[in-house]
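1. Here's my sequence, what's the structure:
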Amino acid sequence: MFLCFFVLSSCYESLDFNQVDDYVSKPVFTSAFTYFTLVPAQFFDSNGTQKNSISDITNFYGFQNTYVKDNLVKLDFSAEIKNEFDREVTIQVDFLNNSDIVVYSFTPIIVEAGDLNLIFLEEIEVASHPAILNTTKVNILTTIENTGTQMDPNDISELVFKSSVTLFIESGI
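-> Below you'll find the model as predicted:
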């Protein structure tokens, strides 16, 4: 009887279910983006002639999800680069649409010769760059400095590039 009295006469406040309308979910997703390792031999063609750049285009499916496309507010692109080469390397990352037109170009990443621990971060606000949501491909162009002397194709030094992307989403209920 005492328990019934306590339950029936306890204090309560009026519940305001309209507070749910003001709730904003803010999930953050981080994923590996791209990774590659280059050695000097990869900068030579089949005739033994050195080329100063290598480019690779890959598909990107990150913005094909409607939830992400409709609610993405910010994107962080980060990279860790190790350059064992005896020359400076420039890495250019471009987001492309279906027609291979650049919708966003990241700041060129310049890695000094022998820099074994370069950290790069670029933040993109989607409101300032809405075309980024049309990205379907990524082009990465790696260019080595032309010092006037040819690299040794048998050199075992490496250029290692690791990157990730962090998506900041905001969605209401």
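
2. CA atoms for contacts and neighbours, from now on please.
-> Noted.

3. so what's residue 87 closest to, chain neighbours aside?
-> residue 113 (4.4 Å; C-alpha to C-alpha, 6 or more residues apart in numbering).

4. burial count for that neighbour?
-> Residue 113: 16 surrounding residues under other C-alpha atoms under 10 Å.

5. Can you verify my assumption that it contacts residue 90?
-> No. At 10.5 Å, residue 113 does not count as touching residue 90 under the criterion of C-alpha atoms under 8 Å.

6. Please provide the structure for the following sequence as well, for comparison with the first:
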Amino acid sequence: MLLVLLSFSCSSNLDFDQVNDFKLEPVFIANLTYFEIPANQFIENGMEQNIAFDTQEFDMFRDSFFRKNLRRADFFFEINNTINRSYSIDIILLDENDQPLYRVHFDVPAYSGTQKLVTRTEIFENATLDLLKRAKRMGFVITMGAGPALNANSPGSLKLRSSATAYLVVE
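-> Sure thing, here's the model as predicted:
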């Protein structure tokens, strides 16, 4: 009787070709960069410095697996200015020879007692994604606009926070 029951068990043909249709689409979110510059750091030897420049390493794509499977990247930026001066900020992606590949520009209004966050999302796809994959360094150019004089006791700061969301497709 047991032999008869086992002969009627359910089974189906296995389709090993289904592995060819397998596709993963992971999403990674990470901090990109952050800085906070107090107002008094725009003063050097008692004089206002209208332009500040800095660079940092930006070799997100040294891993060939990540570079090969990346389909899109979203960079989110948030700038908070609590200094009573306006600023323009340029974030420049540079290649291995420090040649500019891509620029993100922000006009940041002066602080007037109420918070005014400046936000933007830059989406890198297709041609801009190819430029992003070539980037090795990230430069920051901060230019201070006209306004009341700053001194060593000036209040406030200029703060930038950012994150990156990477969309991969693994087939």
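
7. what sits against the aligned partner of the residue nearest to residue 87 of the first structure in the second structure?
-> Using TM-score structural alignment, the partner of residue 113 of the first structure in the second structure is residue 110. Residue 110 of the second structure makes contact with 81-87, according to C-alpha atoms under 8 Å, 6 or more residues apart in numbering.

8. Taking the residues you listed together, which two end up most distant?
-> Across the contacts of residue 110 of the second structure, the longest distance by C-alpha to C-alpha is 11.0 Å; it joins 82 and 87.

9. Check whether the closest residue to residue 40 of the second structure other than its chain neighbours sits in a helix, strand or coil.
-> For residue 40 of the second structure, ignoring the flanking residues on the chain, the nearest one in space by C-alpha to C-alpha, 6+ apart is residue 152 at 4.7 Å. Reducing the assignment at residue 152 of the second structure to three states with DSSP: H, G, I helix; E, B strand; the rest coil gives coil.

10. that older thread, and which of the contacts of residue 110 of the second structure is nearest residue 40 of the second structure?
-> Looking at these and their distance to residue 40 of the second structure, the nearest is residue 83, at 10.0 Å (C-alpha to C-alpha).

11. Okay, the residue nearest to residue 40 of the second structure and residue 35 of the second structure: tell me how far apart.
-> 19 Å (C-alpha to C-alpha, to the nearest Å).

12. between those two, which one's more packed in?
-> Between residue 152 of the second structure and residue 35, counted using other C-alpha under 10 Å, the more crowded position is residue 152 (16 against 12).

13. Most neighbours among the contacts of residue 110 of the second structure, please name it.
-> Using other C-alpha under 10 Å as the neighbour criterion, residue 81 leads these with 27 neighbours.

14. Please pull up the equivalent of that residue in the first structure.
-> Aligning on TM-score structural alignment places residue 81 of the second structure opposite residue 83 in the first structure.

15. and the residue lying closest to that match once chain neighbours are set aside, what does it touch?
-> The spatial neighbour of residue 83 of the first structure that comes closest, neighbours along the chain excluded (C-alpha to C-alpha, 6+ apart), is residue 159 at 4.6 Å. With contacts defined as C-alpha under 8 Å, 6+ apart, residue 159 of the first structure is in contact with 37-39, 81-85.

16. In a strand, residue 4 of the second structure, correct?
-> No. Following the definition three-state DSSP, residue 4 of the second structure is helix and is not counted among the residues of a strand.
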